[in-house]
Structure formats: structure tokens, C-alpha cells
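[1] need the 3D shape of this:
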Amino acid sequence: MNKNTYTIVIIYLLMMLIGIIENVKGPIILSIKTFYSVDYTMMGLFLSVGSLGFILSTFFGGFLTEKIGRKLVLLSGLLLILLGIIGISMAPNFILFLLFAFIMNMGMGSVEIGINAIAALVFIMNQAIMMNLLHFFYGVGAIISPNITVKLLHFNFTWQLVYLSVAALAFILILATLAIKIQEGQHIIKEKINYGEILGNKRMWLFAIMLGFYVASELGVGNWAVTFLREWYKMDNTISSLYLSIFFATFTLGRLFGGFIVEKVGYLRSLSVSSLCAAVFIAIGMLSKSLALFNFYFRFFYSIIFPTVIATIMKEFKKHVSAIIGITVTIASTINMFANFLIGKLNDLFGVFVGFSAILVFMIVVVFMSLILSQTIKKEVSE
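    Predicted structure coming up:
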């Protein structure tokens, strides 16, 4: 196996790890709520604090990949994940739990920036296909995570032991990451990055806002779907987690085949069509319990959005791509942070149906932003 092939395999596995960590929360969020005797607003705060950690790491991660190299950013992120998970599992009170959730998400942000930065280096041809395959492994992790979590709970694992099981996997991947070889010296950029120019770019803001509401909608389903099904439709934990797994299964199929569709249809058109279809399926799925499964089939349309946005950024921006991706993901994560808190607050004030409805609103915003972005880019090209 040559060094590029090994590197690609490792970043695919790391993306699977991110999928596992992100989606452990869904089946155990009620257990955490009960353990610390907090309300839904505090659970929304937990998700928002995690988003804040992700925000800070993606902001500095994009800068650091340009300065110290991709591999070091990746390894530092994995160490933060390990520290955060261990801390979460042992936190005696909710304040410390939030602190270690912050650290864990800082690690995930660093790992994601490192993965995307390495992908920009090793994915030379068919970037949409390669990026969708990369995020296909996120879907694999997302399918595995809720199923295994429920099984572990049935074997009388506490939610803390579930997290520690994930920590063991993270440790193994740290050892595997140590062996990747990247010629950092040829790619570390010494030229000063003009952040004012990047922040003044209209396209960057359109990408960031669209990505932010997409992430808020995607993670909103992962974080709150099981709670919604259990509280609103009175489903048991096994069935609701199965529905969530179906959601991620359709997502994974989309990631597996979506890149080929995007290359054929076009990046911008694919973003507009897929986000519209996702919004329609969410709306149908919320009409009744018998249609609830539609909430989880739309993941096929969700699946291509994130990797296609990143691939489009790679095509649209020729300089300082790592920094631009870092800033874009930072802004997107800021939007997601407030969105998660909003869903938790709406759950407490008006019930889980209204809270979950916010996810539909977020996706409608994505539809409009994709149309505006498409028109903006076409206009700039024509000029």
C-alpha cells in the first residue's frame, strides 16, 4: 500500500469516528438529562457548548494547517477527543460535563479541518466523488453508532461506559494516524493570509450561511430525532433508534453514489435540488406517525450537501483553501451552536413538535441560500 492510499484509508476511518461520536448522543441524551437532573434547555446548552468548541477549533485549525501542517492538527484533535471523552465519562456534575464536551468538540473540529485539508492535498481527480466517499464513512459511523449504543444499553452499559468504548476506538486511530506520511514542507504556506479579503468575499459568506443551516438541520435530526419520536409519538428507544439508523443508512447510500450524480448533474444544481427534496421529505414526515419514516428517507438528499459544498469551495477558491474552509466551517458552526440551543428552548416552551419543526425551517433556508449562491456565481462568471 503506497503512502497516499494509506493516508486516504486513515482519513476515511477518522471520518467514520466523527460519525460515531456525533451520533452517540441521540439514544442517550435522555439518560444524560436524567443523570444530571436538567431540562431540555440545558441539553440544548450541552449541544451548543459542543458547537462552540467546534467553532474555536475550526477557526484556529484552518490557520494552523497553513502554519504547522495537517498531520499535527489532526493528531492534536484526536488527543483532545480522547481527553474530552474520558472527562465526559467521569464528570461528577453538569458543569464539568459541559467543559469536557467543549474539549471533545474542539478535538472533532480540529480532526475535521485536518481531514479536509489532507483531502484537498490527496484528492486530485473527481473531487466531488472523493469527498462524497469521504463523508460516506461519516454515514457508516452514524449507522453503527445508534445501533451499538442501544445494544450496549441493553447489556446494562451506562451512558458513561458507552462513551468510554468510543474512547478506546479513538486511541487505536491515534496510533494509526501516527504512521501517515505527508510532505508537509512542500505545502505549508509562508505567504501572509489576507483574512480581510477572505471575509469580504460574498461567495464565502453564502457558502458559510448555507452550510451552517444545513449542519443545524442535519445534526438537529441526529441529536433530537429519538427524543422527538419517543416524546411525541411514544415510540420505545429500540424502534426510534432503528428509525435513526434508517436515516443514516439512506444518508450513507447517498454518500456512496452521490458523488457520481453530482459530477453528472453539476455541483450547484445538485445543491439546490437536493436541499429542496430534503425539505419536502421532512415536511411529509412530520404530518403523522404513519408518515414518520419519511423523516429518515430524506437523508439521501441530505447526504451530498456537505461534501459538495466543500468540493465547490475547492473549485471556486484557488488560494488558501484550508484557511477558507476553516473560516467557512467556523461560521457554519456558529449558526449551528445557536440553532441547537434554540431547538432545546423550543422543546421546553412549546413541546418537541415545535422544536423539531425548526429543523424544517433550517432546511428551507438552505434551499434559498443555494439558489442565491448559484445566481451569484453565474453572474460573476458572466462578468
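[2] hey, let's count contacts and neighbours off CA atoms from now on
    Noted.
[3] ok, longest helix in this protein?
    Longest among the helix segments of the chain by residue count, using DSSP state H, is helix 3-36.
[4] show the subsequent helix or strand relative to that one.
    Note on helix 3-36: by DSSP states H and E, the next helix or strand toward the C-terminus is helix 40-67.
[5] quick check: angle from that next one to helix 3-36?
    Relative orientation of helix 40-67 versus helix 3-36 (axes from the mean of the first three to the mean of the last three C-alpha atoms, to 10 degrees): 160 degrees.
[6] for helix 40-67, packing partners?
    Using 3 or more C-alpha pairs under 8 Å, 6 or more residues apart in numbering; DSSP states H and E as the contact criterion, the elements in contact with helix 40-67 are helix 3-36, helix 70-90, helix 94-122, helix 321-350.
[7] for Phe46, find the nearest of the ones you listed.
    helix 94-122 (6.0 Å; C-alpha to C-alpha).
[8] quick one, that closest one and helix 40-67 angle?
    Calculated by the same axes, to 10 degrees, helix 94-122 forms an angle of 40 degrees with helix 40-67.
[9] buried sites along helix 94-122?
    Buried positions in helix 94-122, judged by neighbour count with 16 or more other C-alpha atoms under 10 Å: 94, 97-120, 122.
[10] run a quick neighbour tally on Phe63.
    21 (other C-alpha atoms under 10 Å).
[11] that one reaches Ala323, doesn't it?
    Yes. Judged on C-alpha atoms under 8 Å, Phe63 makes contact with Ala323 at a distance of 5.5 Å.
[12] list the contacts of Leu256.
    132-133, 136 (C-alpha atoms under 8 Å, 6 or more residues apart in numbering).
[13] in the helix or strand that contains Pro307, which residues are buried?
    If you go by DSSP H and E, Pro307 is part of helix 305-316. Judged by neighbour count (16+ other C-alpha under 10 Å), helix 305-316 contains these buried residues: 305-314.
[14] tell me the one of those nearest Cys277?
    Among these, and counting by C-alpha to C-alpha, the member closest to Cys277 is Ile305, at 11.7 Å.
[15] next, the second sequence, to be compared with the first:
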Amino acid sequence: MKLGTGYITKNKLYIMQLVTIFSGFIIFGISENIKGPAIPRIQFDFNLNEEQLGSLLSLNALGYLIACSFTAILVRKWGIKATSIMSFASMLLSGVFIFLSHTYPLFAGSYFLMYIGNGMLEIALAILGARIFVKNVGTMMNLSHFFYGISSTVAPLLATGVMSIQVFGHTLDWRGMYLVMLSLSLLPILSALYSKFPGDDLPLESRTPFKELTRDPALWWMVLILSFGVVSELAVGGWLVNFLEKAYHWDTVKASGLLSIFFLLFSVGRLVLGPVTDKIGFTLSLIIFSGFSAVCTFIAIAGGERWSFLFAASGLGIAMIYPTVMAFIAKRYPRGSDTAITFTVTLMGLGSVIGNYLIGFVIETVKKIYGEATQIGLLRGLQAGYAFIGLCALLCTLCSFILYRYLKRRGELI
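    As a prediction, this is how the structure comes out:
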């Protein structure tokens, strides 16, 4: 029995769409996580102090948020295909400019361009997923984000290796590393060029208006769920090693090993547990997985050093929040997913900035209460700061439960 030409063409198109979105998440993970090994070298080359370095990273975070806010406008004006290619191209161009930057202003501008591309890419990939995945949405969203998790895990190792490569007798160092790694954006650019994506032909009058979206309480609960979930997710990468080294006197290798296990379980969770979200429903999944993460975190803190493995185990739960929220939005707002995603992710970004600031504030405040210069003060401060990470996961669970009751009363559970 021969398959029709239309079926084969449709199948090839879907494969190209998958290549674009999966490779896009790989680029996204790489671009966000190759900076770790490069930062000390950048700081040395440009003679930056800690305050200047912090200002550079803060400016880039601002660029990320700015890009998140205008990407939906570009999608409506030029379509998701053109916008996706633009986001990948900006990543590629930033790699070229970083390679050529031998003055600080040029480097700062190039780095800012990379984060503009990062912000555009986050929104574009979420919109692509919402439009492409019409069946098994939870499974496919989590599978997409699995590629982000894997590339995030290996990115620092790849960056370290590439920086030591010699080409024609010259070491690539951090500039060459950025050029090489960001040049991988060519793959999703090519696959996007030879593909097309649904939704761009939807008439403007058929799209759900922004005002109508913002009047839906479910969307606001999603903003809170995503904000608390992402703060809890990202804070682990920033604070776990610090906590283990200072609270339990672990060496860097051992502490980093536990963080690696967290990211491994984080990636495994997205690969394996995606079908569970489709089976039991997105809202119930958010309650269960964020609650699991919160419980693991609190037990790890209360149980002391011997229960530290639960810090890593929390990754299984918290990994599911972001892709499950994206799957929920794709299902609930099929004619306004691009606007809903942009609105949610932008506010989430603001919430994440505030949340990570509060972790540091809590640590310093509790240290002063117990004695800033004492070991017990340091321990209690670190425990309180990490408890705030667990509290964010718990608040994510609470908001998910409230949303569950709201949707169940209206017969709108997803």
C-alpha cells in the first residue's frame, strides 16, 4: 500500500518543525549556560570589578525582559517563522560581534544583543510549541524542554573544552568559544527556512483580544504559578553549591556533583513524566509536582546533611512546572497563545528578579538575628534562604490548588 504524496509531505514538514523547536531549545540552553566558565576570563580581560560585572549581567537581564515584551508584536506583524529566524540570527550575529569585541563597549553591546535574542527565543519557542503540538501536548512540551535541560547540563563542560581548542596555533579562548557555540544557531535557521508553521494565517479578528485574556483569572493564577515555580527552579542552580559548601563544609567537587544530579533528575523528569501530565491533567500535575519539590526541600533542610540527596530529588518535581504551564496555555487559549505566553513569561521574569533578590535578603536578615559573624548565624541564614526556595515551590502548589478548584467549579479543568 503506497502512502499518498500529501501524507509524506505533511510528515516531512512535521519533522522539520520538530528539528526547529528541539534544536532551538538546545541553542537556548547553551546560550544561557556557557557564561559560567567564561565570566572569570571576561572579568580579567576587561578588568571589571564585581559591581561592574553585576551591572553587566543586570543590563542583560533587562534586555531579556524587553525582548520578551515585544516578541508577540513581531509574531503578529511578521509571523512566527520570520520571528523565529530573527531570534536565531540575532544569536548568531552576537557570537560574531563578541568574537570581534576587543573593547568593553563593543562587548557589552554584543552581549546585550545575545540576551535580546534569548528573550525573543524563549517566547518564539513557546509559541512554536503551542502551535505545533496539538496532540499529547504535555508530553511534547516536556520533551522539548528536556533538550533545554540536557544542553544546560553539558554547556559549561562544552564551553570549557572549546575555550582550550587551538586553531592555527591560536587558542579560541572565550571569544572564539562564543562564536563557535552560537554558530550552532545555523541549524534551526535552516530548518525554519524550509518549514512553515500554523497560525500565521489566522485573521486578526479571529485572535483572542488581549483585554479578554487579562480578564481571565486563570491566566493571572498561571502568572503566579510560573513565577513561584521558576524562582524555585533557577534558585537551586545559584544557591545549592553555596549552601552545601558553607553549611556542611562540602568541597566544591562534591557540592557540584549534587547539583549535577539535580540537573540530571530535572532532565529525566521532563523526559519521563511528560505523559503523566497528559494522563492526569495539567492543573493536577502542577499541584503534585510542585508539592513534591516543596516537601523534598523542607525535609532536606530539616533532616540535615544526611538528607541532602533530597535537594537533588526536588528537581524531578520542579522541572515539570514551566512546560506544563506552557501546555495549559496552549490548550486554554488556542487563538491567543502567543499573547498569553508573552504576558505570562514577561511577568514571570519580573517575579524571578524579585524572588532571587529576596533569597539574598532573607539570608542576610537571619544571619544578623543569630549573629552575622558566627557559624550558627551563617547556618541559620543559609537554611532560611533555602527554605524560601522551598516556600516558593509550596506557594506554587497553593496557587495551583486554587486554580484547580476555580476550574473544576466551572467545568473547565484541563
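[16] what does the superposition give as a TM-score?
    Here the superposed chains carry a TM-score of 0.84, computed using TM-score structural alignment, normalised by the length of the first structure; 380 aligned residues with a C-alpha RMSD of 3.4 Å.
[17] in JSON lines, list the contacts of Leu256 of the first structure along with distance to Asn201 of the first structure.
    As requested, the contacts of Leu256 of the first structure are exported to JSON lines (distance: C-alpha to C-alpha, whole Å):
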{"residue": "Asn132", "distance to Asn201 of the first structure": "26"}
{"residue": "Leu133", "distance to Asn201 of the first structure": "29"}
{"residue": "Phe136", "distance to Asn201 of the first structure": "30"}
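[18] among those residues, who's most crowded?
    Phe136 (30 neighbours).
[19] that one maps to what in the second structure?
    Using TM-score structural alignment as the criterion, Phe136 of the first structure maps onto Phe146 of the second structure.
[20] that match sits in which helix or strand?
    Per DSSP H and E: helix 137-163 holds Phe146 of the second structure.
[21] angle of that helix against helix 321-332?
    Between helix 137-163 of the second structure and helix 321-332, the angle comes out at 140 degrees (the same axes, to 10 degrees).
[22] burial count for Ile189 of the first structure?
    Residues lying near Ile189 of the first structure (other C-alpha under 10 Å) number 16.
[23] ok, now Tyr6 of the first structure?
    Residues near Tyr6 of the first structure, counting by other C-alpha under 10 Å: 16.
[24] then Ile239 of the first structure?
    13.
[25] just the element for it, please.
    Here Ile239 of the first structure is assigned to helix 237-265, by DSSP H and E.
[26] what's the mean distance for that helix versus the second structure?
    Its aligned residues in the second structure lie a mean 2.0 Å from helix 237-265 of the first structure after superposition (mean C-alpha distance after the TM-score superposition for the first structure).
[27] which bit of the second structure covers the helix or strand that that helix is followed by?
    Once the chain leaves helix 237-265 of the first structure, the next helix or strand it forms, by DSSP H and E, is helix 267-285. Using TM-score structural alignment, the residues of the second structure aligned to helix 267-285 of the first structure are 282-300.
[28] nearest to Gln375 of the first structure, out of the buried residues of helix 305-316 of the first structure: which one, please.
    For the buried residues of helix 305-316 of the first structure, the nearest to Gln375 of the first structure is Thr312 (14.3 Å; C-alpha to C-alpha).
[29] mean shift between stretch 16-33 of the second structure and the first structure?
    Compared with the first structure after fitting, stretch 16-33 of the second structure has a mean deviation of 1.6 Å; criterion: mean C-alpha distance after the TM-score superposition for the first structure.
[30] centre of the chain to the helix holding Ile239 of the first structure, how far?
    Distance of helix 237-265 of the first structure from the chain centroid (C-alpha atoms, centre = their mean, to the nearest Å) equals 14 Å.
[31] try stretch 127-142 of the second structure
    Chain-centre distance of stretch 127-142 of the second structure: 16 Å, with C-alpha atoms, centre = their mean.
[32] touching that stretch from outside, list them.
    17, 21, 80, 197-199, 270-271, 273-278, 282, 320, 323-324, 326-327, 329-331, 334, 337-338, 341.
[33] run the last query once more with 7 Å
    Contacts of stretch 127-142 of the second structure with the rest of the structure, by C-alpha atoms under 7 Å, 6 or more residues apart in numbering, involve 198-199, 270-271, 274-275, 277-278, 323-324, 327, 330, 337-338.
[34] and that stretch, end to end?
    Terminal residues of stretch 127-142 of the second structure are spaced 14 Å apart (C-alpha to C-alpha, to the nearest Å).
[35] same question, stretch 198-205 of the first structure
    Stretch 198-205 of the first structure end-to-end distance (C-alpha to C-alpha) = 9 Å.
[36] any idea how many residues pack against the counterpart of Ile81 of the first structure in the second structure?
    The alignment partner of Ile81 of the first structure in the second structure, by TM-score structural alignment, is Met91. Using other C-alpha under 10 Å, Met91 of the second structure is surrounded by 32 other residues.
[37] measure Met91 of the second structure to Ile66 of the second structure for me?
    Distance from Met91 of the second structure to Ile66 of the second structure, counting by C-alpha to C-alpha: 16 Å.
[38] measure the counterpart of Ile73 of the second structure in the first structure to Ile180 of the first structure for me?
    In the first structure, the residue paired with Ile73 of the second structure is Phe63, using TM-score structural alignment. Distance of Phe63 of the first structure to Ile180 of the first structure, given as C-alpha to C-alpha: 21 Å.
[39] quick check: buried residues in the match of helix 267-285 of the first structure?
    Of the residues in stretch 282-300 of the second structure, those buried (16+ other C-alpha under 10 Å) are 282-287, 289-298, 300.
[40] list the helices and strands the helix or strand where Arg380 of the second structure lies packs on?
    Using DSSP H and E, Arg380 of the second structure falls within helix 375-409. Packing partners of helix 375-409 of the second structure (3 or more C-alpha pairs under 7 Å, 6 or more residues apart in numbering; DSSP states H and E): helix 217-248, helix 282-303, helix 337-370.
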